[in-house]
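Chemist: Pasting a predicted model and its sequence here:
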Amino acid sequence: MKINIYKTSILFLIIQSLLIVLLLNNNYMKRFSFFQSSNSNFVDMAFGLLILVLNLIALVVVRYLYISGLEAERLKLTSLKHAHMVEQTRIYRQHHHDLKNHLTVVMGLLKLGKYPELNDYLESYLDTVNDALLKIETGLDEIDVLLSSKIQLAKNKDIRVELKNVASLRSSKKHVLDLVTILGNVLNNALEAVEDFDSPMRKVCISIQRDPLEYIFEISNPMLLSNISDADYFREGFSTKQEGRGQGLFIVKRLTERLDGNVSINCSDGIFKVTIEIPRHRLEEE
């Protein structure tokens, strides 16, 4: 449908331009009485009416394209939020499934009376849990799950994650998914940026702070030197990778500004740092 409406709008523009040229040319020739018929006034009126009708149609087309653009952006944001919700659900289900399997093994060892093996199994399981799960308490369950999943993903890829200055967060239900989308996209970019580096550079730092006025989120990772300007990172469709994955920071900037916040980038000393500042009253308002 969009392709058709774009083609239609271009066709209307071409026809409108041709009619305007013909009308102007006819008025010019009328001054010298060139190629003028007895119905020249009627022709001028017909051209004028056609141009008026095309202008009205153009207004309708522009309005349709504007509404379609807003709808496309809304669907894109909804898709991102849905993807993060699906990921959170997957994590809960995985933990539930793993716990059920472990309890089955424990029950089997108990029935067989193999207490030394049961003790070894429980110690091994607790060590695994302590190593795999990081206690994250930001005050928002959705953010806790997001950070836990990203940190676990990083561990699976042998990427070190440093989490510091974890301040307590508050957010209304209508804004928490926006915050999940913002942080999720920045973290995805950071993990993708370092996954091809050698071990010393496979590191991502996450900082969550707050002051009396704002929540401040900082995500940083090592980077290779480049001539890319800060403005390019926020351009829609821009990507330093292949496969057209250049929507992350554009979406982050759009969502943050919708919360009256600000996103800034600092590239210095081989470190790429994204700083997100969101007013506390906007995030917390019901």
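Modeler: Perfect, thanks for sending it. Numbering: from 1, shown residues only.
Chemist: Every contact and neighbour count from this point should use C-alpha atoms.
Modeler: Fine.
Chemist: Determine how far the last residue of stretch 159-178 lies from the first.
Modeler: 26 Å (CA to CA, to the nearest Å).
Chemist: centre of the chain versus it, how much separation?
Modeler: 16 Å (CA atoms, centre = their mean, to the nearest Å).
Chemist: Likewise for stretch 54-61?
Modeler: That offset, for stretch 54-61, works out to 33 Å (CA atoms, centre = their mean).
Chemist: Can you name the residues that contact T89?
Modeler: If you count contacts by CA atoms under 8 Å, 6 or more residues apart in numbering, T89 has none.
Chemist: in what helix or strand does it lie?
Modeler: helix 40-112 (DSSP states H and E).
Chemist: before we move on, which element is L191 in?
Modeler: helix 173-194.
Chemist: Show me which parts of that helix are buried, residue by residue.
Modeler: 175-187, 189-191, 193-194 (16 or more other CA atoms under 10 Å).
Chemist: try this one next to it:
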Amino acid sequence: MKKNIIKIHKNHKIAISCYTMQILFTTLLFVNNCFERFNFFQTKNSEYFECVIAIIIFVINIGSVFVIKCLCDARKEEEEMKLNLLKYQHIEEENRIYLRHRHDMKNHLLIIFKLIQEKEYDRLEEYLLLYQKNIANSIIHIETGMKELDILFYSKVNKARENDIQVEMKCSSRIHCSKQAVLDLISILSNILDNALDACKTVEADKEKSIKICMEENAIDYRFIVSNTFSDKMKVDKDKIFEVGFSTKGIKRGEGLYIVKKKVEKYEGNILVNINNHYFEIVIEIPKYALVGKYEKYRKVN
């Protein structure tokens, strides 16, 4: 990734040099044409001079096209590397959890064997249920139909675990999204999840820290629902929450939800806020045709 960043910076410098030379020679050609009208500073071979300048400008333009293409390719490669890095980090985390459970398995088997020997079947059942619940909470499977979304949720779930925040996730649909809309959708959900994590971190130590994520669909819309617990000290004004600069996190940190609202509206969607039973809930509805592209057909997976 470091080499790719260096490559991007190098191409940026080349692009700036090309555009500087292009502006310089274009200005020179323009000034020469102005002087030609008044017969100032004109040589016998002025037409030849103009032809040379035009050829140089043309060559610089062709070079600029290739430089821009290299910049785009390098940027795509960088984004792909970032996505793969997140994926590998999650795989590493899942492997670490698996190895921990495997290491503990010997101890669990000894306890199970001892309970069977003593015919403590009620305690055995209780112990097995507790162990099963522990495994279910440790390993989470995410399958949204989009690799980018999977990686986003993996990273946010891991971050929540690091802060002792419980995560409950339900995905009853597979998301179909055009390449043009992927970045906006990632930005929308990333902002919402970051706000949920920040709110949970402020919850008092003796109270539950929890985030619930739900993705579903109907015939027309995709629905994304994120709810989280929050501190009793946090004051939330539903009427102002999407205004520019509004924040419960401090000065100059309130742009996130305003940007989310604008991007949701860009795709002709709706965003709603509910506060129930100490849970702050955001519901986002985006039409399917808007995410897949107004002129693309999407396929519903049964």
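Modeler: Great, that's in hand. Nothing here was measured: the structure is a model prediction, and the numbers come from that model.
Chemist: I15 of structure 1 matches what in structure 2?
Modeler: Aligned counterpart of I15 of structure 1 in structure 2: M21 (TM-score structural alignment).
Chemist: Just give me the neighbour total for that match.
Modeler: When neighbours are counted by other CA atoms under 10 Å, M21 of structure 2 registers 15.
Chemist: Could you name the specific helix or strand carrying it?
Modeler: helix 2-37.
Chemist: all helices for the stretch 151-300 of structure 2, in order.
Modeler: Counting by DSSP state H, counting those that start in this stretch, the stretch 151-300 of structure 2 has helices at residues 179-201, 256-266, 288-292.
Chemist: tell me how far the last one is from the chain's mean position?
Modeler: Read it as helix 288-292 of structure 2. 18 Å.
Chemist: Contacts for the helix holding L191 of structure 1, please.
Modeler: By CA under 8 Å, 6+ apart, helix 173-194 of structure 1 touches 80-81, 84, 142-143, 146, 150, 154, 159, 201-204, 219-223, 248-249, 251-252, 255-256, 274, 283-284, 286.
Chemist: what does stretch 48-59 of structure 1 give?
Modeler: Residues contacting stretch 48-59 of structure 1 (CA under 8 Å, 6+ apart): 9, 12-13, 16, 19-20, 23.
Chemist: Looking at the residues you listed, which is nearest I136 of structure 1?
Modeler: S9 (52.7 Å; CA to CA).
Chemist: which ones are touching the closest one?
Modeler: 58, 61.
Chemist: picking up where we left off before, now the buried members of the contacts of stretch 48-59 of structure 1.
Modeler: 9, 12, 16, 19-20, 23.
Chemist: As CSV, those with distance to G270 of structure 1 would be great.
Modeler: Below are these laid out as CSV (distance: CA to CA, whole Å):
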residue, distance to G270 of structure 1
S9, 47
F12, 52
Q16, 54
L19, 58
I20, 57
L23, 62
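Chemist: Among the residues you listed, which one sits closest to H95 of structure 1?
Modeler: S9 (53.0 Å).
Chemist: ok, now how distant is the closest one from V60 of structure 1?
Modeler: 10 Å.
Chemist: Of the contacts of helix 173-194 of structure 1, keep whichever come out buried.
Modeler: 80-81, 84, 142-143, 146, 150, 154, 159, 202-204, 219-223, 248-249, 251-252, 255-256, 274, 283.
Chemist: Which of those fall within strands?
Modeler: Of these, the ones assigned to strands by DSSP state E are 203-204, 219-222, 274.
Chemist: Turn the residues you listed into a markdown table, including distance to C267 of structure 1.
Modeler: Formatted as a markdown table, these follow (distance: CA to CA, whole Å):
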| residue | distance to C267 of structure 1 |
| --- | --- |
| K203 | 16 |
| V204 | 14 |
| I219 | 12 |
| S220 | 10 |
| N221 | 10 |
| P222 | 9 |
| V274 | 9 |
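Chemist: out of the residues you listed, who's nearest Q94 of structure 1?
Modeler: Using CA to CA, these come closest to Q94 of structure 1 at V204, 24.8 Å.
Chemist: any idea how far T43 of structure 2 lies from L24 of structure 2?
Modeler: On the measure of CA to CA, T43 of structure 2 and L24 of structure 2 end up 20 Å apart.
Chemist: With S17 of structure 2 instead?
Modeler: Distance from S17 of structure 2 to L24 of structure 2, by CA to CA: 10 Å.
Chemist: ok, now I91 of structure 2?
Modeler: 52 Å.
Chemist: L86 of structure 2 too?
Modeler: 44 Å.
Chemist: can you check L85 of structure 2 too?
Modeler: 42 Å.
Chemist: So S149 of structure 1 sits against Q94, correct?
Modeler: No. Using CA atoms under 8 Å, S149 of structure 1 makes no contact with Q94, being 11.2 Å away.
Chemist: residues near the residue nearest to N270 of structure 2 when sequence neighbours are not counted, how many?
Modeler: Counting by CA to CA, 6 or more residues apart in numbering, N270 of structure 2 lies nearest to E285, which is 5.2 Å off, once chain neighbours are set aside. The tally of other residues near E285 of structure 2 (other CA under 10 Å) stands at 21.
Chemist: thought E285 of structure 2 was touching I220?
Modeler: No. Counting by CA under 8 Å, E285 of structure 2 sits too far from I220 to count as a contact (9.5 Å).
Chemist: mind checking what N11 of structure 2 lines up with in structure 1?
Modeler: N11 of structure 2 maps onto I5 in structure 1, by TM-score structural alignment.
Chemist: give the contact list for that match.
Modeler: I5 of structure 1 neighbours (CA under 8 Å, 6+ apart): V61.
Chemist: next one: F12 of structure 1
Modeler: Listed by CA under 8 Å, 6+ apart, the contact partners of F12 of structure 1 are 54, 58.
Chemist: Cool, thanks, talk later.
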